[in-house]
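[1] please work out how this folds:
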Amino acid sequence: MKKVIERAPSVNEAIEKVVKRYGLEENEYTVNVLEKGFQGIFGLFSKEAVVEVSIKKSYFERRLREFLEDILSVVDNNVKVSVRSSGRSFFVDVDSENVGRLIGKHGKTLGALQHITMIFLNRLSDTKLNVILDMGDYREKRRKSLEKIVEEAVKKALSEKTKVMLDPMFAFERRQVHKLVKKYKGVTSYSVGVEPYRRVVIEYVGTKREGRRRHDIKESI
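    Here you go, the predicted model:
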């Protein structure tokens, strides 16, 4: 996730500098000593110690949990945040008595919180990380809702041989829509506009047979 190279008169001092700078806790990092250093003789020929500190996922999980708990405590002092990670993705689940308020209308507050946590986490890391935030199983409920929305939009696009523009959605919702559209033949999907008003368009493209028929007609002309 992140590696830090530090120099100091001794190995322990170099490690301590990194630990204090990032607020690392025990078992949240490993150390690779690159140079042990040398105090020299009467101050002559001294050489600094060089260490490489690798910061573990557990550090990012803790920082992300603390960050969200601090923000959400304004709404609920008893809010509980759990974080787990897999690869470069961090899955966050929030349990609160005011979950409806935290999700917001059409998930707007949830989407904003996810965006903020994504920025926060990536500022800590050397590599791009992804945050998937959920509250009260909102994502699963929204997924089922999107399935119905896509089904109706696809039917309209196919029956009228046209394009259907959906309402603005968050990035994680648009990704779900694109994935769902791939299950249908004769339509394709793409996104238009800029955040936060970016939308998915589901467009009729026809079948391969229709495509060949149009090609044959064109060739005969």
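[2] can we go C-alpha only for contacts and neighbour counts from here?
    Fine.
[3] show me the contacts for the spatially most central residue of the chain.
    Centroid check for the chain by CA atoms, centre = their mean gives residue 130 as the closest residue, at 2.4 Å. Neighbour list for residue 130: 88, 89, 90, 118 [criterion: CA atoms under 8 Å, 6 or more residues apart in numbering].
[4] what comes up buried for stretch 90-107?
    By 16 or more other CA atoms under 10 Å, the buried positions in stretch 90-107 come out as 90, 92, 93, 94, 95, 96, 99, 102, 103, 107.
[5] quick check: the last one vs residue 154, distance?
    Here residue 107 is placed at a distance of 24 Å from residue 154 (CA to CA, to the nearest Å).
[6] show me where this protein has helices.
    11-22, 57-72, 99-103, 108-124, 138-160, 171-181, 208-220 (DSSP state H).
[7] output the ones you listed in a markdown table, with distance to residue 30 appended to each entry.
    Formatted as a markdown table, the helices of the chain follow (distance: least, CA to CA, whole Å):
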| stretch | distance to residue 30 |
| --- | --- |
| helix 11-22 | 10 |
| helix 57-72 | 11 |
| helix 99-103 | 37 |
| helix 108-124 | 17 |
| helix 138-160 | 36 |
| helix 171-181 | 34 |
| helix 208-220 | 56 |
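[8] one more, for comparison:
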Amino acid sequence: MSTFTAKTVDEAIKKGLSELNLNKDNSKINIVQNSRKGFLGIGKRDAIVEIDKIVTSQPKQVNNDEQTNNNSKSEAHFDEETKVKTKSRKDANEEAIEDLIAYLAPIVKELGIEAKLDYEVINRKFARINFQTDQEGILIGKHGLTINALQSLAQIYLNHLGFSRLLIQLDTADYRHRRVETLKKLAEKTAREAVATGQPVYLDPMPSFERKVIHTQLENSSHVETYSSGRDPYRSVVVEAKII
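    Alright, predicted model coming up:
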């Protein structure tokens, strides 16, 4: 199988078919790598395709035993293809995260933060990048402002690469876990305040994943109810007493 490279997949295929003197009907085309325009000049790459000639053979009569054997082979081949596709998705996710790290690293350095970035792909829809640094406070920022901004930027970058279904979480020094516990306590404290005053309490603006913690913590409360108000990035949770 011959490999061809060009700025786009279509150009690579056209180039390969021309050089091999083939057309799409009598060739097998495998897209090894899609092209990327990059984001702010980072992550740009060409498309790569593999092309091979399809060799046709004359059909032959097969007996029942041979047919059963062929069916078993087809099922085994299908299972193998499924494994390859699953593995390819995992590899693609890991490659996207590595591109993301290459994008984030210079940004973090420009903030004056020395950090080592490690990643873990949890599943097909979720991955985590952890920053190992002695400057956690600067990286996190007040109320998580800096790390949340970096996380939003990271998600935008993944969307740009075509991985909008892959959610990313940035963390350092177990900040995310500690923040969740803080938000749960804030939810309970705010609920008591709303009941005591009889007035709705507006919390500071938060990203959606932090607002969800507040909503979840109070969703079964018989005394208060919650809803979100405003537009991102200034959307916040409102806690108010239920009217009985």
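[9] pull up the gap between the residue nearest to the centre of the first structure and residue 73 of the first structure, please.
    For residue 130 of the first structure relative to residue 73 of the first structure (CA to CA), the value is 23 Å.
[10] likewise for residue 197 of the first structure?
    29 Å.
[11] show me what the residue nearest to the centre of the first structure aligns to in the second structure.
    In the second structure, the residue paired with residue 130 of the first structure is residue 167, using TM-score structural alignment.
[12] list the contacts for residue 8 of the second structure?
    34, 35, 46, 47.
[13] the second one reaches residue 9, doesn't it?
    Yes. Contact between residue 35 of the second structure and residue 9 holds when scored by CA atoms under 8 Å: they sit 6.8 Å apart.
[14] tell me, what's touching those two both at once?
    What both residue 35 of the second structure and residue 9 touch, as defined by CA under 8 Å, 6+ apart, is the set 47, 48.
[15] dump the residue contacts of the aligned residue in the first structure for residue 138 of the second structure.
    Counting by TM-score structural alignment, residue 138 of the second structure lines up with residue 101 in the first structure. Residues counted as contacts of residue 101 of the first structure (CA under 8 Å, 6+ apart): none.
[16] distance of residue 101 of the first structure from residue 9 of the first structure?
    For residue 101 of the first structure relative to residue 9 of the first structure (CA to CA), the value is 53 Å.
[17] looking at the helices of the first structure, which is closest to residue 202 of the first structure?
    Evaluated with CA to CA, the helices of the first structure place helix 138-160 nearest to residue 202 of the first structure, the distance being 6.8 Å.
[18] what about residue 186 of the first structure, how many residues nearby?
    18 (other CA atoms under 10 Å).
[19] oh, that last question was meant for residue 118 of the first structure, not what I typed.
    Using other CA under 10 Å, residue 118 of the first structure is surrounded by 19 other residues.
[20] for it, which non-adjacent residue is closest in space?
    Using CA to CA, 6 or more residues apart in numbering and skipping the chain neighbours, the partner closest in space to residue 118 of the first structure is residue 131 (5.6 Å).
[21] same question for residue 88 of the first structure.
    residue 129 (5.1 Å).
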